[in-house]
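Enquirer: got a sequence here, can you build the structure:
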Amino acid sequence: MKMFVSAAAAALLIALPAAAHNHGDKPAAEKADKAEYAKATADIVDTAAAAGSFTTLLAAAEAAGLVDALKGDGPLTVFAPTDEAFEKLPEGTVASLLLPENQDQLAGILKLHVIAGKVKSKDLAGQQIEAETLNGTVSIDGTDGVTVNGAKVISADIKASNGIIHVIDTVLLPAG
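Expert: Below is the predicted model of the structure:
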């Protein structure tokens, strides 16, 4: 758990457009953004649970021992595959990954879905970038909607008290 949080702190953030500064004061847009997230009272895990379409993801996070990290301070950006996304995996894959002996492999897969810091869809619009997750690099294409390693973002910018969730239609898997 602590290793996950340490990895989150050490992970590189996506380079976002620099904000203009008004004589040392934070820009109005940045203040509004912080106020917007301050209104979100549920963390990433509770927000996903309330949505009702992430039961497999949440079960996987529990099996991988990552729930506490996803409930932590953040900020984190999570590319969250739906239950339907998990159903696209070959039969038996999810059941196998949930076995205790596969906890490290499962954690690796889930960490590929997490970026340290908040990344909004507007920051990705029109760009093709490589982003560091907690378990490697993903390719994000924001030139026609947003995709992450080919997975389509089907709902973006869901606010949580400790970050942001982008819903994706496919589970991201490590290369190799």
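Enquirer: from here on, contacts and neighbour counts on C-alpha atoms
Expert: Fine.
Enquirer: relative to residue 32, how far out is residue 160?
Expert: In this view, residue 160 and residue 32 are 15 Å apart by CA to CA, to the nearest Å.
Enquirer: and these two? Which one has more around it.
Expert: Neighbour count, other CA atoms under 10 Å: between residue 160 and residue 32, residue 160 has more, with 25 against 11.
Enquirer: surely the more buried one touches residue 40?
Expert: Yes. When contacts are counted by CA atoms under 8 Å, residue 160 is listed as touching residue 40 (5.2 Å).
Enquirer: before we go on, could you also do this sequence so I can check it against the first one:
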Amino acid sequence: MSLSTVFKTTALAAAATLCLGGAIAQATPSPASHTATHDRHARTIVAVAAGDSRFSTLVAAVQAAGLVNTLNGSGPFTVFAPVNEAFDALPQGAVEGLLQPRQRDRLVQILTYHVVAGRISAADLATAVRVGNGRATLTTVEGGELVVTAAGRGRLRLTDAAGDHFDIVVADVAASNGVIHAIDGVLMPH
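Expert: As a prediction, the model looks like this:
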């Protein structure tokens, strides 16, 4: 079975688990004033990510790390979520290794390095960069720092502790307990 098949199977299982809870909630009659937009915003970061095929590898990693309940919490959180292609760009065997139970602590460290406390929009990040004379520093839940800079054409770039640079490719994916910004790389803490 290929790695991509494993991730897709795990992600589908995660989505089914998360959606089952949502199906029970949706089976309860709701006032007519509830719209599809409200339903989208009522979903947590994990539910939003599980419902988006671009994040299937991330969802599998969050499950393996035991962080589903944390990221389903009240937050709010800002998650810089690597897209599947970002994980594919890691050295061969890196993702498989991190998903092993003996690597759980390292996986938790890496994933929590992608999370910042609070709901920070792309506009907030751009303002912080502008006010900070071209850069803003964020402290992650893991305790490390990320540097945000402008990347031209209105894009924002993150620099991790390893000095690698990754761009926000999709900003402001709303969730009930925060916001997701899709990025094109996997951030690495110290």
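Enquirer: distance from the one helix or strand residue 8 of the second structure maps to to the middle of the chain?
Expert: Counting by DSSP states H and E, the element that carries residue 8 of the second structure is helix 3-27. Mean-position distance between helix 3-27 of the second structure and its chain equals 16 Å (CA atoms, centre = their mean, to the nearest Å).
Enquirer: equivalent range in the first structure for that helix?
Expert: Per the alignment by TM-score structural alignment, helix 3-27 of the second structure matches no residues in the first structure.
Enquirer: that helix: which residues count as buried?
Expert: For helix 3-27 of the second structure, the neighbour count (16 or more other CA atoms under 10 Å) marks 7, 8, 10, 11, 12, 14, 15, 16, 18, 19 as buried.
Enquirer: so who does the spatially closest residue to the third one that is not a sequence neighbour touch?
Expert: So that's residue 10 of the second structure. Spatial nearest neighbour of residue 10 of the second structure, excluding adjacent residues (CA to CA, 6 or more residues apart in numbering): residue 60 at 5.8 Å. Residue 60 of the second structure makes contact with 7, 10, 11, 14, according to CA atoms under 8 Å, 6 or more residues apart in numbering.
Enquirer: which two of the residues you listed have the greatest separation?
Expert: 7 and 14 (10.3 Å; CA to CA).
Enquirer: quick one: average offset of the helix or strand containing residue 104 of the first structure versus the second structure, please.
Expert: Assessed by DSSP H and E, residue 104 of the first structure sits inside helix 103-111. Compared with the second structure after the fit, helix 103-111 of the first structure shows a mean deviation of 0.2 Å (mean CA distance after the TM-score superposition for the first structure).
Enquirer: and the contacts of that helix?
Expert: When contacts are defined by CA under 8 Å, 6+ apart, helix 103-111 of the first structure is touched by residues 60-61, 63-66, 97-98, 133-135, 172-174.
Enquirer: got the residue ranges for the helices in the first structure?
Expert: Shown for the first structure, the helices assigned by DSSP state H span residues 2-10, 28-39, 44-51, 55-63, 67-70, 83-87, 93-97, 103-111, 121-124.
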